[in-house]
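Asks: okay, here's the prediction I keep looking at, along with the sequence it came from:
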Amino acid sequence: MTVTIFGATGTVGRQLVKQALFKGYKVIAFGRNVFTTDFPKDDNLELLQGALFDEEQVYDAVKGSNAVLSAIGGAFDGTDKARSLGMKNIINQMDKAGVERIVALGGMGILNADDGTLLIDGENYPQQYVPVGLEHKKAYEHLKASNLDWTFVCSPDIINADATGEFVVNADYPPTPNKYKINAGDLALFMVNELEKNEFIKLRVGISN
């Protein structure tokens, strides 16, 4: 399998690269700073420097891949549109290239509350997470409107730690129990495995250690 990874230089992205290579995948790591990031040495790893908003560069990154993993990050104040507009460009270029499968990283606020509304719309949702949550919401809306086989992983606070293999998931709602945190390694482990398992096609996923 050939996998293109967006956001490859971030905390989760580096874990995605490591775990995809461990599975024997050919990995295309895309980003602005891929040549200055300490990736593992591996013949199956191709570094592709480019900008997320550049249509031609993103098309070249996904062309010929079997699937896409996205761990796009950025500022939390809502001024960084990488999560929403970047996702829109990825979707458009995947359509052009005939690539159908994507597992993307979002935030917990896009999961359903018990009343069926989104957590981010609740009165008690932490206000400091609203701006970035709205970016995740737009990314989710782009995925939902697409023809792709998408999975949107809506994570709580991400801890910079390796995989333990011990985590819980739930479709469209927060998992039980919910500790409101997840190791970056476990997040990547779930995302890479979901490429093969396909248990959450066109679904959001709540996850917690």
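Replies: Perfect, thanks for sending it.

Asks: CA atoms for contacts and neighbours, from now on please.
Replies: OK.

Asks: all strands for this structure, in order.
Replies: 2-6, 26-31, 45-49, 67-70, 101-107, 149-155, 157-159, 168-171, 181-183, 203-208 (DSSP state E).

Asks: packing partners of the fifth one?
Replies: It refers to strand 101-107. Helices and strands touching strand 101-107, by 3 or more C-alpha pairs under 8 Å, 6 or more residues apart in numbering; DSSP states H and E, are strand 67-70, helix 130-145, strand 149-155, helix 184-197.

Asks: turn those into CSV, including mean neighbour count.
Replies: Formatted as CSV, those follow (neighbours: other C-alpha atoms under 10 Å):
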stretch, mean neighbour count
strand 67-70, 24
helix 130-145, 20
strand 149-155, 26
helix 184-197, 21
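
Asks: structure two is appended below for comparative analysis:
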Amino acid sequence: MSNNNKQDKHPFYEETLETKPIFEGRIISLQVDTVRLPNGETATREIVRHPGAVAVVALVDNKMLVVEQFRKPLEKAQVEIPAGKLDAGEEPEAAAIRELEEETGYRARSIVHLQSFSTSPGFADEIVHIYFTDDLEQGEVHLDDEEFLTCEAITLEQAQEYIKAGRICDAKTVLAVYAWQLRTLTGSFLK
């Protein structure tokens, strides 16, 4: 079925009547759309546009590689799995391999896509693609000029403690820890 005809669209579909650009940054842009609601009324939607991101669940000797860095929006340091935004035209798998080596110094010889998810569909179009690897070789760290972080390998128990303590609180890393726990218990990421 085509999404080009109004009758083919979801009954709650909101038709965009106007888009007003508000801000254009290096990572995100903000726009305000005027939409027609299913009942014929109009409303506005504030939308953050993001190029998408990747993250990697990387295991070395049954320990997960994580990085700790300061996150200004939260005003605190966070422990997260290696991650970063997609460059223009970059395939997610290539970005995952690149980000892993840039932040941890480990190069993935092979990598498997686990899941892609939207981070905040109520106001942003960002999609994060999560990958897994335990097939690693030593590479070289290549941090961006404005990037300051440390890397460590933690056990599943440490990861669970970091969640309890609030050192891990972002969705992608919490998801990674629970996926790792599922794999440890069942032998598979998807059961």
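Replies: Sure, I can see it. What you are looking at is a predicted structure, and each value in this text was computed from that prediction instead of being measured.

Asks: quantify their similarity with the TM-score.
Replies: Superposed pair, TM-score by TM-score structural alignment, normalised by the length of the second structure: 0.24. Supporting alignment: 84 aligned residues with a C-alpha RMSD of 6.1 Å.

Asks: if we can go back for a sec, out of the strands of the first structure, which is closest to V132 of the first structure?
Replies: Ranking the strands of the first structure by proximity to V132 of the first structure (C-alpha to C-alpha) places strand 101-107 first, at 8.3 Å.

Asks: apart from its neighbours in sequence, what residue is nearest S208 of the first structure?
Replies: I182 (5.1 Å; C-alpha to C-alpha, 6 or more residues apart in numbering).

Asks: how about A159 of the second structure, nearest residue that isn't a chain neighbour?
Replies: A159 of the second structure's closest residue in space is V177 (C-alpha to C-alpha, 6+ apart), at 6.7 Å.

Asks: part of a strand, is the one you found?
Replies: No: counting by DSSP: H, G, I helix; E, B strand; the rest coil, one finds V177 of the second structure to be helix, located in no strand.

Asks: near it, how many other residues are there?
Replies: Neighbour count for V177 of the second structure, taken as other C-alpha atoms under 10 Å: 22.

Asks: ok, it touching Q158?
Replies: No: counting by C-alpha atoms under 8 Å, Q158 is not a contact partner of V177 of the second structure; they are 10.1 Å apart.

Asks: tell me where the second structure has helices.
Replies: 92-104, 156-165, 171-186 (DSSP state H).

Asks: highest mean neighbour count out of these?
Replies: helix 92-104 (a mean of 22; mean count of other C-alpha atoms under 10 Å).

Asks: packing partners for that one?
Replies: Using 3+ C-alpha pairs under 8 Å, 6+ apart, helix 92-104 of the second structure sits against strand 53-60, strand 63-71, strand 83-85, strand 106-108, strand 127-133.

Asks: now D157 of the first structure: how far from A184 of the first structure?
Replies: 9 Å (C-alpha to C-alpha, to the nearest Å).

Asks: and K96 of the first structure, by the same measure?
Replies: 31 Å.

Asks: isn't L156 of the second structure up against A179?
Replies: No: contact status for L156 of the second structure versus A179: not in contact, 10.7 Å apart, counting by C-alpha under 8 Å.

Asks: follow-up on the earlier one: in TSV: the helices of the second structure, plus distance to V67 of the second structure.
Replies: Shown next, in TSV, are the helices of the second structure (distance: least, C-alpha to C-alpha, whole Å):
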stretch	distance to V67 of the second structure
helix 92-104	7
helix 156-165	12
helix 171-186	11
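
Asks: among the ones you listed, which comes closest to R49 of the second structure?
Replies: Among the helices of the second structure, helix 92-104 sits nearest to R49 of the second structure (C-alpha to C-alpha), with 17.1 Å.

Asks: quick one, that closest one and strand 53-60 angle?
Replies: 60 degrees (axes from the mean of the first three to the mean of the last three C-alpha atoms, to 10 degrees).

Asks: just want the angle from helix 92-104 of the second structure to strand 63-71.
Replies: Angle of helix 92-104 of the second structure versus strand 63-71, following the same axes, to 10 degrees, is 80 degrees.

Asks: on that earlier part again, wait, which of the helices of the second structure is closest to V57 of the second structure?
Replies: It's helix 171-186; of the helices of the second structure, that one is closest to V57 of the second structure (C-alpha to C-alpha) at 6.2 Å.

Asks: quick one: that closest one to strand 63-71, angle?
Replies: Using the same axes, to 10 degrees: helix 171-186 of the second structure against strand 63-71 is 170 degrees.

Asks: by how many degrees do helix 171-186 of the second structure and strand 127-133 diverge?
Replies: Going by the same axes, to 10 degrees, helix 171-186 of the second structure makes 40 degrees with strand 127-133.

Asks: helices and strands around helix 171-186 of the second structure, which ones?
Replies: helix 156-165.

Asks: go again with 10 Å.
Replies: Here helix 171-186 of the second structure touches strand 53-60, strand 63-71, strand 76-80, strand 112-118, strand 127-133, helix 156-165, going by 3 or more C-alpha pairs under 10 Å, 6 or more residues apart in numbering; DSSP states H and E.

Asks: okay, and the common contacts of V177 and Q158 of the second structure?
Replies: Counting by C-alpha atoms under 10 Å, 6 or more residues apart in numbering, the residues touching both V177 of the second structure and Q158 are M64.
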